[in-house]
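Asker: Sharing a model prediction with you, sequence too.
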Amino acid sequence: MMRKLILGFRSKYLLLYSPLSQKCQSNPDKSLLSLIPSSFAFSHDRACSSTPKQEAKTSVLSNYLISTLKFSKSRALTVTNQYSYIKSLEKPEKTVLFFKGVGFSDAQVKYIASHMPSLLFASVEKTLKPKFVFLQELGLSGPRIGDVISRNPNILNYSLDRSLKPSVLLIKEVLTSDGKNRSEEQVKDDLCRILMRSNRISSSKSNLEANIDYLKSCGVCGSQLSVTLLQNPGLFVLRKEKILQLVKRALDMDFTMGSRMLVYGVLTLSRLSVKTLSGKFEVFGAFGFSKAEIVSMFRKSPIAFHTSKEMLRSKLELYLSTLGIDKTLLVQHPVILSCSAEKRVVPRYRVVEKLKSLGLLSKGSSFYSAMCMSNENFLDKYILRFEKEAEELMLAYNGQLVNTSEKKEVS
């Protein structure tokens, strides 16, 4: 009851003695409601008068990003709005000077600032320098450290002692203990490649270590482990459940634990969803391949399934219909599907067919071996050793001779 009386008294007091009520009393013809628009106008004027001051504060950073770091106006505005509370350029200027002082190019500094603007406001002494010192002690100095940080600036966001240092040292251990006897320079180059290819590889040692241990239990160890780490470091930062799922998918396609092909199956499946892989199976099926044949091809050469459905369909049409290659050859050697049709398969096919027409190719010659050997070896074995026909064979190789076989001409 007492609370209601106090609230009622305060309301009456405000109504009687507020500036608006006094104006109403001096001019009875004006109601209180008629004065409300002027109150809104007053509030609006105050808001507008404060806007230029706010713009003046934020435009300092915006101008700096545009004039010094060559940001586009739109990107500068985005960053400025994100850090509207920044009133001084002291930290951004120190950070930029630090990056340039360790040898970063203007383009690298711009990329880092644009993709990880929070680093512009980090403490050089407490946050940036200690991480650079650690990386430099590993030998990642000069162009190497510039390449790593500009490609993966997220590294500088991780805690040095809890994440960055233990993770990077673990990666280095994998590289130096895989039996490949890398030189010190090779270790540094490989370490840089891994750090540049995954922005999360140094985020958590525990997750990285758990995935390494699990892959080792599947038979992926030694050089296979380091090669996998180089090819797809992102695989090592997946959740454990995700890796278990990928391994199960590989086992369902007749890969076996301990097989040297298992890791290549897992790597390919990590890039292909169940739906995408099913779509590629359908393409093979349309050309008469059975499911067992397709699974066998995948197990022998997972890389052959990296190509898009459209490219896969185009290659199968070319090899089976235009060139008349036996389907059995592709089932036995699916790696041919991963070769470039334009640069390798078609030119070599022309030479092989020309040699057949001239009766110069032995019966034991394998089309598969002709596809898979190096360019130098192919030229020596299939062209240069036939001195009289070498010029004609070279013309065929370059597509300047009409195919003499009964099959369609291949351009």
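Answerer: Good, I have the coordinates. Quick caveat: nothing in here was measured; it's all calculated off a predicted structure.
Asker: Could you use CA atoms for every contact and neighbour count after this?
Answerer: OK.
Asker: Could you verify my assumption that F236 touches L215?
Answerer: No. Between F236 and L215 there is no contact, the gap being 9.2 Å when judged by Cα atoms under 8 Å.
Asker: K172 is in what secondary structure piece?
Answerer: Using DSSP states H and E, K172 sits in helix 165-176.
Asker: immediately after that helix, which helix or strand?
Answerer: Defined by DSSP H and E, the subsequent element after helix 165-176 is helix 184-197.
Asker: What are the buried residues along that next one?
Answerer: Applying a neighbour-count criterion of 16 or more other Cα atoms under 10 Å, one finds V187, K188, D190, L191, C192, R193, I194, L195, M196, R197 buried in helix 184-197.
Asker: Tell me the secondary structure of R260, please.
Answerer: Put simply, R260 is coil when judged by DSSP: H, G, I helix; E, B strand; the rest coil.
Asker: Show me what the helix or strand containing L393 is packed against.
Answerer: L393 belongs to helix 390-397 when assigned by DSSP H and E. Packing partners of helix 390-397 (3 or more Cα pairs under 8 Å, 6 or more residues apart in numbering; DSSP states H and E): helix 346-357.
Asker: structure B:
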Amino acid sequence: MITGASSSDIVRIVNSSPRLLRRSLENHIVPAYQCAKGFLQSDKKTIACVKRFCFLCQSGLPENVKLLLDNGVSHSNIARLFHWWPSIICSFDLLHTVEELKELGFDGSTSAFSKAFLAKRSATKAQWDEKVETFKKWGLSDEQILETFKKHPFCMLVSPRKINAIMDFWVHHLGLDSLDLARAPGILQCSLEKWIIPRASVVQFLISKGLRRKDAGVYTPFVVSEKLFVEKFVKGFEEHSSDLIKLYEEKLNLADGRNDIQLV
């Protein structure tokens, strides 16, 4: 059964995908809806999903889900894909991607697999190759790029332009090794202006005052939570806390084009 959809929901769905009216209710629409609901766990979430991706109910969704399950992709991984970007599950040639990821060493039962699957299906071969070449430009080998991808698959969702911008700041402004970013590739998903530069300014201040070695946990300040960063790196040095707070606030305000951000 499909329950909970309002008249306006149905009108919106049909207007967005009028071809849906050509599909059999029993053979296509209901099976696809029930398949999606099995992973999204509620009518409310499923209806919201169908409103965003109307073609879910006119595609071979159940068949694609069965293909993934039959080839070792766990239920939890498929559920993640439904929450992140369900249209990927409706695309063609899924088996090729599954086999490719397995050859790279990914396990269909681990959460990393769903992230890698999304990254692979979100880029064309040309786009993927461009990102690989961008990493190589900064000194990473094929093996190191693969390890970086396996460690944090979403790093391959970052555009070459952003990779270049962060690498340039990291290497040329901070004087650090590009391989440090390969060890903590999640940093590449952070905002350069709103996250990396403000934190780097604090770290450089601490180094200049002899309060931190340049090689001490190079990437740690960039991966901890905002709360922990402020407590440990901004307010953790009592003698310099007022200067650090002012510096950090200035950089955050500059990034946001504001002048009212204050640490409490």
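Answerer: Looks like it arrived, so ask away. The structure presented is a predicted model; accordingly, all values stated were derived computationally and were not measured.
Asker: What TM-score do the two superposed chains give?
Answerer: TM-score of the superposed chains, computed with TM-score structural alignment, normalised by the length of the second structure, equals 0.81; 252 aligned residues with a Cα RMSD of 2.9 Å.
Asker: Could you check which of F236 and L215 of the first structure has the larger neighbour count?
Answerer: Remark: of F236 of the first structure and L215, F236 carries more neighbours, 21 against 18, as counted by other Cα atoms under 10 Å.
Asker: Please pull up the equivalent of that one in the second structure.
Answerer: Superposed on the second structure with TM-score structural alignment, F236 of the first structure falls opposite I89.
Asker: what's near enough to touch its match?
Answerer: L61, N64, V65, L81, F82 (Cα atoms under 8 Å, 6 or more residues apart in numbering).
Asker: preserved in the first structure, out of these?
Answerer: Comparing those with the first structure on both residues aligned by TM-score structural alignment, their matches' Cα atoms under 8 Å, the contacts found in both are L61, N64, V65, F82.
Asker: ranking those residues by neighbours, who comes first?
Answerer: Going by other Cα under 10 Å, L61 tops those with 24 neighbours.
Asker: What's the match for it in the first structure?
Answerer: Checking TM-score structural alignment: L61 of the second structure goes with L208.
Asker: quick one, longest helix in the first structure?
Answerer: helix 36-67 (DSSP state H).
Asker: now the aligned partner of V171 of the second structure in the first structure: how far from S259 of the first structure?
Answerer: Aligning on TM-score structural alignment places V171 of the second structure opposite L320 in the first structure. Counting by Cα to Cα, to the nearest Å, the separation of L320 of the first structure from S259 of the first structure is 31 Å.
Asker: Can you tell me the centre-most residue of the second structure?
Answerer: Central residue of the second structure (Cα atoms, centre = their mean): F154, 4.6 Å from the mean position.
Asker: K354 of the first structure versus the residue opposite that residue in the first structure once aligned, what's the distance?
Answerer: Aligned by TM-score structural alignment, F154 of the second structure pairs with I303 of the first structure. Per Cα to Cα, I303 of the first structure is found 30 Å from K354 of the first structure.
Asker: The spatially closest residue to W85 of the second structure that is not a sequence neighbour: how many residues sit nearby?
Answerer: Leaving aside its chain neighbours, W85 of the second structure sits nearest to L118 (7.9 Å; criterion: Cα to Cα, 6 or more residues apart in numbering). By other Cα under 10 Å, 22 other residues sit near L118 of the second structure.
Asker: After alignment, which residue of the first structure pairs with L118 of the second structure?
Answerer: Using TM-score structural alignment, L118 of the second structure pairs with L267 in the first structure.
Asker: Pull the contacting residues for that match.
Answerer: Applying Cα under 8 Å, 6+ apart, the residues near L267 of the first structure are T228, N232, L235.
Asker: which of these has the most neighbours?
Answerer: L235 (21 neighbours).
Asker: give me every residue that touches it.
Answerer: L235 of the first structure neighbours (Cα under 8 Å, 6+ apart): L229, I243, L267, S270.
Asker: how about a cut-off of 7 Å?
Answerer: Not one residue lies near L235 of the first structure by Cα atoms under 7 Å, 6 or more residues apart in numbering.
Asker: now swap in the one 3 residues further on and tell me
Answerer: Applying Cα under 7 Å, 6+ apart to L238 of the first structure gives no contacts.
Asker: Over to V335 of the first structure?
Answerer: Contacts of V335 of the first structure (Cα under 7 Å, 6+ apart): S301, A304.
Asker: which position in the second structure aligns with it?
Answerer: By TM-score structural alignment, V335 of the first structure lines up with G186.
Asker: mind checking how far its match is from L68 of the second structure?
Answerer: 27 Å.
Asker: again, but for S8 of the second structure
Answerer: 33 Å.
Asker: go on, K246 of the second structure?
Answerer: 52 Å.
Asker: and of the contacts of I89 of the second structure, the nearest to T220 of the second structure?
Answerer: L81 (29.5 Å; Cα to Cα).
Asker: So the closest residue to L157 of the second structure other than its chain neighbours, which state does it fall into?
Answerer: Using Cα to Cα, 6+ apart and skipping residues adjacent in sequence, the residue nearest L157 of the second structure is A119, 5.8 Å away. Here A119 of the second structure is recorded as helix under three-state DSSP.
Asker: do the same with I243 of the first structure
Answerer: Assignment for I243 of the first structure (three-state DSSP): helix.
Asker: Can you give me the buried ones in stretch 137-150 of the first structure?
Answerer: Buried, per 16+ other Cα under 10 Å, within stretch 137-150 of the first structure: G139, L140, S141, R144, I145, G146, D147, V148, I149, S150.
Asker: do the same with stretch 147-161 of the second structure
Answerer: Neighbour-count burial for stretch 147-161 of the second structure [16+ other Cα under 10 Å]: T148, F149, K150, K151, H152, P153, F154, C155, M156, L157, S159, P160.
Asker: Quick one: these as CSV, columns for distance to W138 of the second structure and secondary structure too.
Answerer: Shown next, in CSV, are these (distance: Cα to Cα, whole Å; DSSP: H, G, I helix; E, B strand; the rest coil):
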residue, distance to W138 of the second structure, secondary structure
T148, 13, helix
F149, 15, helix
K150, 18, helix
K151, 18, helix
H152, 18, coil
P153, 18, helix
F154, 18, helix
C155, 15, helix
M156, 15, helix
L157, 17, helix
S159, 15, coil
P160, 11, helix
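Asker: mind listing what the match of F154 of the second structure touches?
Answerer: T268, S338.
Asker: and the gap between it and Y264 of the first structure?
Answerer: Counting by Cα to Cα - I303 of the first structure and Y264 of the first structure are separated by 8 Å.
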